[in-house]
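[1] I would like the atomic coordinates for the input below:
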Amino acid sequence: MAGSLLTVGGILALTLSVLVAITLGPAEISLVNVRDVLLNHLGLADIPVRAAKNAIVWEERLPRALVAAACGAGLGICGVIMQSLLRNPLADPFVLGISSGASTGAVIVGVLGVGSAALGLSGGAFIGALVAFGLVLLLARLAGGSNDRVILAGVASTQLFSALTSFVIFAFADSDETRGVMFWLLGSLEGVRWDDVRLCAAVVLLGTAVCLYYAHVLDAFSFGDQIAASLGISVGRNRLMLLVVTAIITATLVSVAGAIGFVGLVLPHAARFLLGPRHSRLVPATALLGALFMVWVDAVSRVAFAPTPLPVGVGTALVGVPAFIVILSRRRKVR
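    Next comes the predicted model:
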């Protein structure tokens, strides 16, 4: 009962947060303007609205807020999966090197122009992320496939692709290209459109459904591979399935919004504090908290240094690093 009430409350809070976030920015937009634009586009009214305000709300700020919510929810869910599979409370989606691979793919397209006409920055980032994930799986399998080996393979992949990204920027990028690419690498929701909303929402909703279906598997993995196997769970197959889900969600979100850190690390711990470790409750709670967190971080990042927006990845790091320190200190006290 308490979990249901928190879920309903979280959905209402998220809806209100998105509406308020739309009003924040250099151009003055009121909640009444937001209401009128939404009712018009939903076909529920025909209220006269200035074309400029209609474009700001419907074409710019609403897609941005929805993508921010999808990124927060998706990265939070990926954090839940990684922390359960690896039995490491400090694991997050980027431990698989996916973010670094996406950065390399984006830089190769944006700076070298490889496949720029067909792929674009997002397409290059997505392919780079999947290549990095494939490398991690290969290295982990060659090293034995244990949890520790997966983490070490992720660290190696992260360092490799980070070095490749730095090399391409250093050797081939001019000042304008470097500025544009670096802004994306820091995490940015500038220029997102409804196609991005549909893609991110579909991937995150499908990933959430898969995680809820595998909630009992994630519960078992939290106690170790041997206990999971004793409960009749195919450890290797289920681990691979959940890692692939994590990779696809992370690759999609990073390809749209760039590298956004600490969401998948911190938010699962906040959800566990509120609702406990059972994944049937933890997954939706983390998704809602992540969405709320990202909507507000993006809104504040947009207005803090107006008219120049702060990259949203910087905002999440400024909040996430202190939270990360708190997590470390709590683990030390427990020991």
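[2] going forward, measure contacts between C-alpha atoms and count neighbours the same way
    Fine.
[3] for the residue lying farthest from the centre of the chain, helix, strand, or coil?
    Taking Cα atoms, centre = their mean, the residue of the chain most remote from its mean C-alpha position is Pro48, at 36.7 Å. Pro48 falls in the coil class when you classify it by DSSP: H, G, I helix; E, B strand; the rest coil.
[4] where's it relative to Ala143, distance?
    For Pro48, the distance to Ala143 equals 64 Å [Cα to Cα, to the nearest Å].
[5] what do you get for Phe126?
    On the measure of Cα to Cα, Phe126 and Ala143 end up 26 Å apart.
[6] one more to put side by side:
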Amino acid sequence: MSHDRPGGRRVPTGALLVSLAVLTLVSAVVSLALGSEPLEVSGVVDVLRTRLSGGVGADPTYDTIVWELRAPRIIMGMVVGAGLAMAGACMQTLVRNPLADPYLLGVSAGAGVGATLVIVLGVFSGLGWALSLGALGGALAATALVFGISMWQGGITPLRLVLTGVVMSAAFSSVSSFLVFFSADPRATQSVLFWLLGSLSGSVWDQILPSVIVVAIAMVILLALHSWLDALAAGADVASALGVPVKALRIGLFVVTSVLVGVLVAVSGGIGFVGLVVPHLARILVGALHRNVLPVAAVGGALFMLWVDVAARVIVRPQEIPLSVVTGLVGAPIFLFLLGRRHYSYSGGGE
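    Predicted structure coming up:
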């Protein structure tokens, strides 16, 4: 697994987590004042203090913008960022590939098919949360299909998962493109594209709790398995020699990661680079042990996603940029910098 240089200093995990948590909390408050309509931070603080004490903000304009529009998407952004970073770290261990990201198994592409069906054909249009329900259904269907194909071909192995996921992602993307191509509504194409590139604009309070629960459960499960994850990262043979049930662990990681990503994609669309870059940065800072990597990646992912959403809202205001556009512009240089570090190696040992 990755680390800095042999014998190099790493940041103490506890201190780093506290620093990141404080920075995230402060950033969340500041970000509430930023957007197409800039607000005074003091007014934002007044709304938060009043709302958290059970009241309603004195200024109805501030109250609506801060509490009803911005707060849900900021919290959802932090939840999505934390979940994607965790899923990325887990996926990279599962397939033992530093280029793996949460969408490797075709979950995002499957969610795209479900979302496209809702937008283009009006499936589930009579239900609340139609877009999220359609995306979640597509994600779970894609998960089941990839899992079934892998098991039918001989079981879940890193190579089989990667190849099956890549092939099914291409197939699902083709289905989405086919549906959009034959759509009679030109606005549907723009809506599908915007959703596929990620957006938090539709976030509401009712969606937050289910997402938080899923991310929290996934974190507890992964942290409980941290020693097995460390062994699996060293190779299946090493893990087996240490008594790790490799086959059962791989199936469990596949299910946990797929459900986690499916739920997150259903509420935010496809957001690239978060689950790829943040885990690598976490490994450089605290080393390769999953008990350190997972929480640092989660908090770091939340902070990263928070400011990505701010950038998406303010760069070309009053319009909004899809989130994957921002994460790509920011994440690509960061990842190239990490790769260029002389002593950085995902597999350990340096160069």
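[7] And the TM-score between them?
    The TM-score (TM-score structural alignment, normalised by the length of the first structure) is 0.95; 334 aligned residues with a Cα RMSD of 1.9 Å.
[8] more neighbours, Phe126 and Ala143 of the first structure?
    Phe126 (28 against 14; other Cα atoms under 10 Å).
[9] mind listing what the more buried one touches?
    Contact analysis of Phe126 of the first structure by Cα atoms under 8 Å, 6 or more residues apart in numbering lists Ala102, Gly105, Ala251, Thr252, Val254, Ser255.
[10] so what corresponds to His216 of the first structure in the second structure?
    Matched by TM-score structural alignment, His216 of the first structure corresponds to Ser227 in the second structure.
[11] Sticking with its match, tell me its helix or strand.
    Using DSSP states H and E, the element containing Ser227 of the second structure is helix 226-233.
[12] mean shift between that helix and the first structure?
    Following the fit onto the first structure, the mean deviation recorded for helix 226-233 of the second structure is 0.8 Å by mean Cα distance after the TM-score superposition for the first structure.
[13] Pretty sure Val49 of the first structure sits against Arg35.
    No: shown here, Val49 of the first structure and Arg35 do not form a contact pair, counting by Cα atoms under 8 Å, at 10.5 Å.
[14] measure Ser19 of the second structure to Pro186 of the second structure for me?
    Between Ser19 of the second structure and Pro186 of the second structure the distance is 47 Å, computed by Cα to Cα.
[15] Which element, helix or strand, includes the counterpart of Thr50 of the second structure in the first structure?
    Counting by TM-score structural alignment, Thr50 of the second structure lines up with Asn40 in the first structure. Using DSSP H and E, Asn40 of the first structure sits within helix 31-41.
[16] Can you tell me which helices and strands that helix packs against?
    helix 2-23 (3 or more Cα pairs under 8 Å, 6 or more residues apart in numbering; DSSP states H and E).
[17] Once you drop chain neighbours, what's closest to Ala332 of the second structure?
    Leaving out its chain neighbours, the residue that sits closest to Ala332 of the second structure by Cα to Cα, 6 or more residues apart in numbering is Phe273, at 7.6 Å.
[18] Enumerate every residue touching the counterpart of that neighbour in the first structure.
    For Phe273 of the second structure, the aligned residue in the first structure is Phe262 (criterion: TM-score structural alignment). By Cα under 8 Å, 6+ apart, the contact set of Phe262 of the first structure is Asp92, Thr316, Ala317, Gly320, Val321, Phe324.
[19] Kindly recompute the last result at 7 Å.
    Counting by Cα atoms under 7 Å, 6 or more residues apart in numbering, Phe262 of the first structure touches Thr316, Ala317, Gly320.
[20] in which helix or strand would I find the last one?
    With elements delineated by DSSP H and E, Gly320 of the first structure resides in helix 312-334, which encompasses its position.
[21] Buried residues, that helix. List them.
    Val312, Gly313, Val314, Gly315, Thr316, Ala317, Gly320, Ala323, Phe324, Ile327 (16 or more other Cα atoms under 10 Å).
[22] Take the residues you listed and write them to a markdown table, including distance to Ala171 of the first structure.
    As requested, the buried residues of helix 312-334 of the first structure are exported to a markdown table (distance: Cα to Cα, whole Å):
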| residue | distance to Ala171 of the first structure |
| --- | --- |
| Val312 | 27 |
| Gly313 | 25 |
| Val314 | 25 |
| Gly315 | 29 |
| Thr316 | 30 |
| Ala317 | 28 |
| Gly320 | 32 |
| Ala323 | 36 |
| Phe324 | 34 |
| Ile327 | 39 |
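[23] Since that was my last question, I'll sign off now.
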